[in-house]
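Novice: Test case, fold it:
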Amino acid sequence: MLLRSLFLIPIISSINVLAVADSLATATVQADGTIQSHIDDDVQSKLIGSLPLNKFYINGKWVDPISGQPEFFELVDPSTAKVVAKVALGSPQDVNAAVLAAKEAWPSWNYDTSPKERQRLVKRLLEVYTTRMDDMAMLVSTEMGSPIEAALSSHVGGGRGNIWSALNMAKTDFEFERPLPNIYPNEGDEQLTTILYEAVGVVGMITPWNWPLNQITLKVIPALLVGCTAVLKPSEESPLSALLFAELMHEAGFPPGVFNLVSGDGPTTGDAVTRNPNVDMISFTGSTRAGKQVAANAAMNLKKTSLELGGKGANILFADVGDEWMAEAVVEGVESVFFNSGQSCNAPTRMFVERPYYDEAIGLAKSVAEETVVGSAHLPGDNHIGPVVNERQYNRIQQLIQTGIDEGATLVAGGLGRPDNLHDTAGFYVKPTVFADCTTNMTIMQEEIFGPVLCITPFDSEEEVLEMANDTPYGLTNYVQSRRLDRRRRMALRLRSGMVEMNDAYGNAGSPFGGVKGSGYGREGGVYGMEEFCIIKAITGYDVSNDDMEEE
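Specialist: Predicted coordinates:
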């Protein structure tokens, strides 16, 4: 199912959802075991008020901004368009303090702290994280508009899955020391060279608002497990869950300076992280435009960079799948685009349908869009999508929908404005929208919309659809539906993307996540994600015994 492939997480059966439900603000466990909950305004205010909104986590302590008079970001709940918090924005001086703390902590954390001790602390984090999943879900729902059930199961559950997965990879699959492969012309010779994967050092991490905990845990946990120290700058649009995450890191007992957090915006705080000369690596997830600036800043000090950027996934549906499979693939493809209100970089937003099924696909997509319920993230249930993150994003989506109409795409469902049931409601609600008869030169086929908007295009041959699918500045994830193994293999080899998912299969735990072209470079998840935070050192004579040599 395509919907499941939207996450780089394992499905963790050990999450006790019923136990979590007991501590939700207002929750009812249904007969089938699902949770029905909603956000209570008083509980929401109390939880947000308990967070250190005007402080940064540096060197194991919550500290005031250095200036004493910081600027603040007004965080708006996208379901209500009301300000729910004011969060301090870090200055370059605050960033530098965090970086120096991380730099000072790194030698002890990397050289003197054993991998087993690092794993013990991460295991402790997993335990305390699990006890606060309900609070995390409320904060994610409040800051970025995910319905509370999705916030709990997908966002917060995904973060837990990432911690669990990285911990187990570190225990069983990651090797710091590796022998040089026995390759020509060394075949048969004594192997004198050892390859050492060594922590890169201080890592500056900049995370997005659309999957806040997923991205924080995909960066922080693998980096710390291999011996790096971290300075996290979460998105100013989703700072609340990051602040609570920092509290949990403190509760878990990580040494001072190993993990640091400075909240702030991109132009000031993020820029300071990327330019700081004592930062050894930048791990960034965000837009392609911002990623280019991050890479340029990092290049000034020759920092290592890992960039997970935008996407414009193609979902290619071949007629050989037949009637039933095609219908299921269309429905699931549309639902996958609308999930998280379209705010996922690997969403299959371009649907290419082989011509015999094109008209049927349009009709099915129209039905799914018209049946998709849009509502407040505070409401119970998992059968609706929430708002988009803010007014700026709402306006951008409206502009792109208008551009699609102006450039000649056929509007099948949705369109401009709020859904009819929310026409007079505050909040940033977008109509689930479907366009047909889209061509690759249209703006809506080239730009990442980041909203619940699907573009459908017919094709007549493999060659044609490959050319259209690859005609994009992005290259993150593409999807293929076909019964023919030879066809699937040809498509997988020729699609220009970091990932190709076929026939509803989804990446296993440990599968690398990342793209090519405008989608960035570097990989997250599994052993590959741990290696990303390492440098490779070749050591000759490391394991050679020289008993005849005198020791000093």
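Novice: going forward, measure contacts between C-alpha atoms and count neighbours the same way
Specialist: Will do.
Novice: Just want the most central residue of the protein.
Specialist: Closest to where the C-alpha atoms of the chain average out (Cα atoms, centre = their mean) is residue 215, at 4.3 Å.
Novice: So which elements touch the strand or helix carrying it?
Specialist: In this assignment (DSSP states H and E), residue 215 forms part of helix 212-226. Contacts defined by 3 or more Cα pairs under 8 Å, 6 or more residues apart in numbering; DSSP states H and E place helix 212-226 against helix 115-131, helix 157-172, strand 193-199, strand 202-206, strand 229-233, helix 240-252, helix 526-531.
Novice: Include distance to residue 273 when you put the ones you listed into TSV, please.
Specialist: Output for the helices and strands packed on helix 212-226, formatted as TSV (distance: least, Cα to Cα, whole Å):
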stretch	distance to residue 273
helix 115-131	25
helix 157-172	24
strand 193-199	19
strand 202-206	6
strand 229-233	8
helix 240-252	17
helix 526-531	21
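Novice: Alongside the first, I'd like the structure of this one:
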Amino acid sequence: MINKREFYINGEWVAPAQANDLDVIDPSTEEVCAVISLGNQADTDAAVSAAKQAFDSWSQTPKAERLAVLERIADIYKSREAEMAQAISTEMGAPIDMALNSQASSGSWHIRNFIKAFKDFDFEQALNDHTPNDRILYEPIGVCGLITPWNWPMNQVSLKVIPALATGNTMVLKPSEIAPLSSLLFAEIIHEAGVPAGVFNLVNGDGVGVGSQLTLHPDVDMISFTGSTRAGTAISKNAADTIKRVSLELGGKGANIVFADADEAAVKRGVMHCFSNTGQSCNAPTRMLVERSIYDQAVETAIETAANASVGHSAEHGRHIGPVVSQMQFDKIQHLIGVGIDEGARLIAGGLGRPDGLDKGYFIKPTIFADVNNQMQIAREEVFGPVLTMIPFDTEEEAIQIANDTPYGLTNYVQTQDGAKANRVARRLRSGMVEMNGKSRSAGSPFGGYKQSGNGREGGIWGLEDFLEVKAISGWTPE
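Specialist: Model prediction:
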């Protein structure tokens, strides 16, 4: 069993102020795979103090020096990517091939993309061509509390830590206590890369403990949080007393609009996208809206796709679906599947209980409900598991109305070979992102949502700007 009880504070691995052990559970086996410590107020205070003391020096470090640090992090991370994949697979259940090819590699991808954006970013700019004595400066906010989730651990850690470092901020990272092993490895990478003491700190803890302590702390200038909308609401309230900058990436209930003229692979692609990462992605296309003229065929295709989706242990190689992360998630998803059945939705794949042959581990049957209406709970609540709802529509206007009829607004999807229609619908969808016809967004594209899916944007120049203050100066002497 792995022993990871220490925190990373002020450039050193230190024991917690008070022993408070927590078992980390392998979701494929339900067995303890590691033990960590949960921090308390003294640990949080020590980490924030270290970050505060390091801020003046790090914030004034020349851009070239910060760039060199980022490039060392990128190189070391790449050299330990297989180790990172193993940690992620063990802690949150991603099948090992997916952990290597998607989960761990997302960290490398974001680090390199931020390096590119950082190289081109001008921290001192003229107001415009006609105001030679005015300057706009982009300056670091200060001490940042970074709170990251378990479902895409390195994706989210890299989207927060790297731009915070690049822009001259110091920070305290609180990773998910459910899946902390990858972040502890990331702290080792940070140390090996020579990030100055106090600039990056890590304290393990839960949301009620260290999470709340960071959001309430008077010396924390910004909170960047990824997680549930419920938790994001609580963080916003806590942060209000000290007027912190708050950046939130929250839940989603993405609509995937499949028009009659969609390409042949659209339905299968949408089903597998929903099931990817065992449905544990905030931007998953969990509501498939299908034009009525092809609805029956789409249902048959969805049934066939679900039947061909295999479920298995995270240590096994292959393109199967792993477990969900915890007993709590398993119980929540089972409850919502039961709700869908009780609401009268037509269960066409999966259902309650574990898949055949898997009597241990947090495994969920890939589940699809057809004939859903958008007022059902399973169409409105984020399930965060491999559960798809299918809803028919008759007109373009109706599809847009259904898609937008949600408190969320993270990612929506459009499937049609009519380019003008695709663009027209994309403009009207109330979400921070729209993906069309299976084309992923490019490197440097901003990630974030409307409405209760959060605020702020991660990735590219927008991700850098999230961690910067804007200062306007008059009377500047051109140099």
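Novice: Need the TM-score between these chains.
Specialist: Once superposed, the chains reach a TM-score of 0.98 (TM-score structural alignment, normalised by the length of the second structure), with 479 aligned residues with a Cα RMSD of 1.1 Å.
Novice: OK, contacts around the residue nearest to the centre of the first structure?
Specialist: By Cα atoms under 8 Å, 6 or more residues apart in numbering, the residues touching residue 215 of the first structure are 159, 207, 208, 285.
Novice: any idea what the first one aligns with in the second structure?
Specialist: It refers to residue 159 of the first structure. Using TM-score structural alignment, the equivalent of residue 159 of the first structure in the second structure is residue 107.
Novice: how much space between residue 308 of the second structure and residue 265 of the second structure?
Specialist: Separation of residue 308 of the second structure from residue 265 of the second structure (Cα to Cα, to the nearest Å): 15 Å.
Novice: Please apply the same query to residue 316 of the second structure.
Specialist: From residue 316 of the second structure to residue 265 of the second structure the distance is 27 Å (Cα to Cα).
Novice: One more: residue 131 of the second structure?
Specialist: Applying Cα to Cα, the value for residue 131 of the second structure to residue 265 of the second structure is 54 Å.
Novice: and what of residue 433 of the second structure?
Specialist: Distance from residue 433 of the second structure to residue 265 of the second structure, by Cα to Cα: 21 Å.
Novice: From what I see, residue 222 of the first structure and residue 529 are in contact.
Specialist: Yes - between residue 222 of the first structure and residue 529 there is a contact under Cα atoms under 8 Å: 6.8 Å.
Novice: Of the two, which one has the most company?
Specialist: residue 222 (29 against 24; other Cα atoms under 10 Å).
Novice: Apart from its chain neighbours, what residue comes closest to the residue in the second structure that residue 491 of the first structure lines up against?
Specialist: Under the alignment (TM-score structural alignment), residue 491 of the first structure maps onto residue 425 of the second structure. Distances taken as Cα to Cα, 6 or more residues apart in numbering place residue 400 nearest to residue 425 of the second structure, at 7.0 Å, with adjacent residues excluded.
Novice: Just give me the match in the first structure for that neighbour.
Specialist: Under the alignment (TM-score structural alignment), residue 400 of the second structure maps onto residue 466 of the first structure.
Novice: Assign that match to helix, strand or coil.
Specialist: Following DSSP: H, G, I helix; E, B strand; the rest coil, the label given to residue 466 of the first structure is helix.
Novice: Help me confirm that it comes into contact with residue 495.
Specialist: Yes - between residue 466 of the first structure and residue 495 a contact is recorded at 6.7 Å, counting by Cα under 8 Å.
Novice: between the helices and strands packed on helix 212-226 of the first structure, which one is nearest to residue 45 of the first structure?
Specialist: Checking those against residue 45 of the first structure by Cα to Cα gives helix 240-252 as the closest, at 12.0 Å.
Novice: Check the mean deviation of that closest one from the second structure.
Specialist: Here the mean offset of helix 240-252 of the first structure against the second structure after fitting is 0.6 Å, by mean Cα distance after the TM-score superposition for the first structure.
Novice: Now do that helix against strand 229-233: the angle between them, please.
Specialist: Calculated by axes from the mean of the first three to the mean of the last three Cα atoms, to 10 degrees, helix 240-252 of the first structure forms an angle of 150 degrees with strand 229-233.
Novice: got the contact list for the following helix or strand past helix 240-252 of the first structure?
Specialist: Sequence order places strand 259-261 as the next helix or strand after helix 240-252 of the first structure, per DSSP H and E. Around strand 259-261 of the first structure, the neighbours that count as contacts under Cα under 8 Å, 6+ apart are 56-60, 98, 101-102, 229-234, 243, 246, 249.
Novice: at 10 Å instead, please
Specialist: For strand 259-261 of the first structure, the surrounding residues in contact (Cα atoms under 10 Å, 6 or more residues apart in numbering) are 55-62, 90, 94-95, 97-99, 101-102, 105, 202-205, 220, 224, 228-234, 242-243, 245-246, 249-250.
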